[in-house]
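Trainee: Next one to model:
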Amino acid sequence: MKFEVINEENKEVLETLVNGVREHRFEHMGSEDTKPLSVVSRDENGHILGGIAGRTIYRNFLIEVLWVDKATRGSGLGRQLMEMAEVEAIKRGCVLAQLDTLDYQAPEFYKKLGFEIAGSVAAFTGSPERIFLTKKY
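Mentor: Presented below is the predicted three-dimensional model:
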């Protein structure tokens, strides 16, 4: 057995690991029906003002990132993006959405949208609290 430390992104390694996890998951849950799901808002020049990106899989909407440009925060754009993405996730058969955020980012925003805290990893020196949230549809 040989070990290797890799200090840069390596697509081949990541794909091999993900494929291994998928094979194991298939054995327990059957084939996955996963699809990317993103909603973006652009200005008249085509610049992205905000967006949400994630995927639907096994009746879950896994939200990977939600971002709104600083100049448009507080305008309701984040709520609109979330609502549009959730409508699509529900159309795909999702019954749950899940995400994580840091304590200084947006936990209160997500709570206002109906998300509940499922757990957290406490803050420690050099790292803020990480909060995991879910929302049932």
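Trainee: contacts and neighbour counts: CA atoms only from here.
Mentor: Noted.
Trainee: which residues of the protein fall in helices?
Mentor: 11-29, 77-91, 107-112 (DSSP state H).
Trainee: Pretty sure Leu81 sits against Arg42.
Mentor: No: counting by Cα atoms under 8 Å, Leu81 stays clear of Arg42, with 11.6 Å between them.
Trainee: For those two, indicate the residue with more neighbours.
Mentor: Leu81 (21 against 11; other Cα atoms under 10 Å).
Trainee: which residues are common contacts for Leu81 and Arg42?
Mentor: Both Leu81 and Arg42 are in contact with Gly50, where contact means Cα atoms under 8 Å, 6 or more residues apart in numbering.
Trainee: To compare with the earlier structure, here is another sequence to fold:
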Amino acid sequence: MVPLREYNDSRAGDPGVERVALLVKGEDGTIRGGLWGIIAFDWMFVEYLVVPEEARGQGLGSELMGQAEEIAREHGCLGMFLDTFDFQAPEFYRKMGFEVYGRLEDHPAGQARNYMSKRF
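Mentor: Next comes the predicted model:
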């Protein structure tokens, strides 16, 4: 892995990796959901957005994405990107300004995985 990182750094420079975690905790302090991402090469990748079942439809997902966008902008990012299955939330992300830039059909069978980005 180190030789690959050295090669990448020699071609693209230091990626400036920073991890982002916006946690949603229950009353007992346990983590119930949140947003996890990585900032690298001037973009934020949203790895996971998890809204607890009981909080869905109440704006929590939009709030977390808004906070992540604010963090990305503060770090000088050019935009954000993520992936989502058809059965997850592509329409939610479209409403937030994300566009599909790629699609992998039949992943899983009969569905698709959508690769989406939002440039600031």
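Trainee: Of the helices of structure 1, flag the one that's most buried.
Mentor: helix 77-91 (a mean of 17; mean count of other Cα atoms under 10 Å).
Trainee: centroid residue for structure 2?
Mentor: With distances taken as Cα atoms, centre = their mean, structure 2 has Val46 as the residue nearest its mean C-alpha position (1.2 Å).
Trainee: Can you tell me the closest non-neighbouring residue to the equivalent of it over in structure 1?
Mentor: Counting by TM-score structural alignment, Val46 of structure 2 lines up with Ile63 in structure 1. Nearest residue to Ile63 of structure 1 in three dimensions, chain neighbours excluded: Gly54, at 4.3 Å (Cα to Cα, 6 or more residues apart in numbering).
Trainee: Next: Phe61 of structure 1.
Mentor: Ala97 (4.4 Å).
Trainee: wait, what's in contact with the one you found?
Mentor: Asn60, Phe61, Leu62, Ile63, Thr134, Lys135, Lys136, Tyr137.
Trainee: Sketch out the strands for structure 1, chain order is fine.
Mentor: 35-42, 48-57, 60-68, 96-102, 116-121, 130-136 (DSSP state E).
Trainee: Output those in CSV, with distance to Arg25 of structure 1 appended to each entry.
Mentor: Converted to CSV, those look like this (distance: least, Cα to Cα, whole Å):
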stretch, distance to Arg25 of structure 1
strand 35-42, 16
strand 48-57, 12
strand 60-68, 15
strand 96-102, 19
strand 116-121, 22
strand 130-136, 21
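Trainee: now for the ones you listed, which one comes closest to Val18 of structure 1?
Mentor: strand 48-57 (14.5 Å; Cα to Cα).
Trainee: Return the distance of the closest one from the chain's centre.
Mentor: Mean-position distance between strand 48-57 of structure 1 and its chain equals 8 Å (Cα atoms, centre = their mean, to the nearest Å).
Trainee: Same question for stretch 22-35 of structure 2.
Mentor: 17 Å.
Trainee: Give the aligned range of that stretch in structure 1.
Mentor: Going by TM-score structural alignment, stretch 22-35 of structure 2 sits over residues 39-52 in structure 1.
Trainee: now stretch 57-67 of structure 2
Mentor: Under TM-score structural alignment, the match for stretch 57-67 of structure 2 is residues 74-84.
Trainee: contact partners of that stretch?
Mentor: Val39, Val40, Ser41, Gly50, Gly51, Ile52, Leu66, Trp67, Val68, Leu113.
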